[in-house]
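Enquirer: below are the sequence and a predicted model for it; my questions follow.
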Amino acid sequence: MRIAFLTAPEGVEQVELTEPWKAVSDSGGTPVLVSTEPGRIQAFDHLDKADTFPVDEVVADTTAASFDGLVLPGGVANPDALRMDAGAVSFVRDFFGRGLPVAAICHAPWTLVEADVVSGRVLTSWPSLRTDIRNAGGTWVDEEVRLCDHGPNLLITSRKPDDLPAFGEALVNAFSREPA
């Protein structure tokens, strides 16, 4: 199980990257850090700089076909930067086109809105995204973790860092399923 973790060069909420990463790794999967630029990404603990992490692959040089699933960590700046990058948006859209599972937490659904993959889906997020999700044709719910099996792929969403245990369990279960 090879799972892409897509982040911008800076602004990802560190715990929303490291906890799902650990869940994938602990389940025998291979997490792969994909970013829009090579080098290292800068993670944050809310508004404070935290650790840096090495980029494994650049979004322009890879495709969804080389992965079994996608995790979109949050942080306010991370998805805001990703949704402005055409390559990152296309990369996300490709996972949906291939019917691969996608997991997004906190502010990460902003990237899903930009990729135009929210319509007809039920998902959760940080509450401030509620209107954006509704305007994109999705249904927003206030739940710890939401699984939406709409179309060929499964979308797993959570609201915030407090939801990480349930989010990690749900995404590992989804990524371990046999493709339809």
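Expert: Sure, I can see it. Numbering: from 1, shown residues only.
Enquirer: only C-alpha atoms for contact and neighbour calcs from this point on.
Expert: Will do.
Enquirer: all helices for the protein, in order.
Expert: Along the chain, the stretches classed as helices by DSSP state H are 14-26, 77-82, 86-97, 109-114, 130-135, 164-176.
Enquirer: below is an additional structure, to be compared with the one above:
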Amino acid sequence: MAKDTLQGFNVAILVTDGFEQVELTEPRKALDEAGATTKIVSPKHQRVRAWNMTDWGIDLPVDVELDQAKPEDFDALLLPGGVINPDSLRIEPNAITFAKAFFDAGKPVAAICHGPWTVIETGSARGRRMTSWPSLKTDLNNAGADWVDQEAVVDKGLVTSRSPDDIPAFNRETIKLFSGGRGQRHAT
């Protein structure tokens, strides 16, 4: 991927404690290497704590606290998984409002593993072909999505993947989608 593919492109990474570590760090690294500016947006203050497969992982600084974040300042949204993180975010009204603004504005979104729980809460799963961690299949089908078992699925401005094993495909499709999403940011 060319270093300047996403130059000047701002990506919000919406997380709280319990995000799956590699589902944030690896996509973020790929986006940064493609030239994007990535910022962790969180309802947590100062730092968020990762889950690393079977135990707590690294702490990362919060770049923008959720109550100060403006969707119009970003070109795209990344929703890492883990079980704890999206389960907590989906009951956080400000997180759902923030994520929904990306769908409403037609901005690209990428969600991996359990990250689609947030997509469900925004009402944006309906009518989309999606994948996720297998345990979300029924949730996504009930929300009106067409769930498929594939490493990466792109549909209507959303890329989804199943698990950390799918990160190479997820990163490739995310960068492709985001690079096609230039100019989607709407000033307000």
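Expert: Thanks, I have the structure now. None of these values were measured; they are calculated from a predicted model.
Enquirer: and the helices of structure 1, which is most packed in?
Expert: Across those, averaging neighbours per residue (mean count of other C-alpha atoms under 10 Å) puts helix 109-114 on top, at a mean of 25.
Enquirer: pull up the aligned stretch in structure 2 for that one.
Expert: Using TM-score structural alignment, helix 109-114 of structure 1 lines up with residues 116-121 of structure 2.
Enquirer: how big is the offset of that stretch relative to structure 1?
Expert: Compared with structure 1 after fitting, stretch 116-121 of structure 2 has a mean deviation of 0.8 Å; criterion: mean C-alpha distance after the TM-score superposition for structure 1.
Enquirer: in structure 1, what sits opposite M53 of structure 2 in the alignment?
Expert: Under the alignment (TM-score structural alignment), M53 of structure 2 pairs with H46 in structure 1.
Enquirer: grab the most central residue of structure 1 for me.
Expert: Central residue of structure 1 (C-alpha atoms, centre = their mean): L72, 1.4 Å from the mean position.
Enquirer: neighbours of K39 of structure 2, how many?
Expert: Other residues within reach of K39 of structure 2, judged by other C-alpha atoms under 10 Å, total 19.
Enquirer: equivalent analysis for D55 of structure 2, please.
Expert: Counted with other C-alpha under 10 Å, the neighbours of D55 of structure 2 add up to 8.
Enquirer: so for V55 of structure 1, which of the helices of structure 1 sits nearest?
Expert: Shortest distance between V55 of structure 1 and the helices of structure 1, using C-alpha to C-alpha, is found for helix 14-26: 12.7 Å.
Enquirer: for the closest one, give me every contacting residue.
Expert: Contact partners of helix 14-26 of structure 1, identified using C-alpha atoms under 8 Å, 6 or more residues apart in numbering, comprise 3, 5, 30-31, 43-45, 50-51, 71, 73-75, 105, 161, 164, 167-169, 172.
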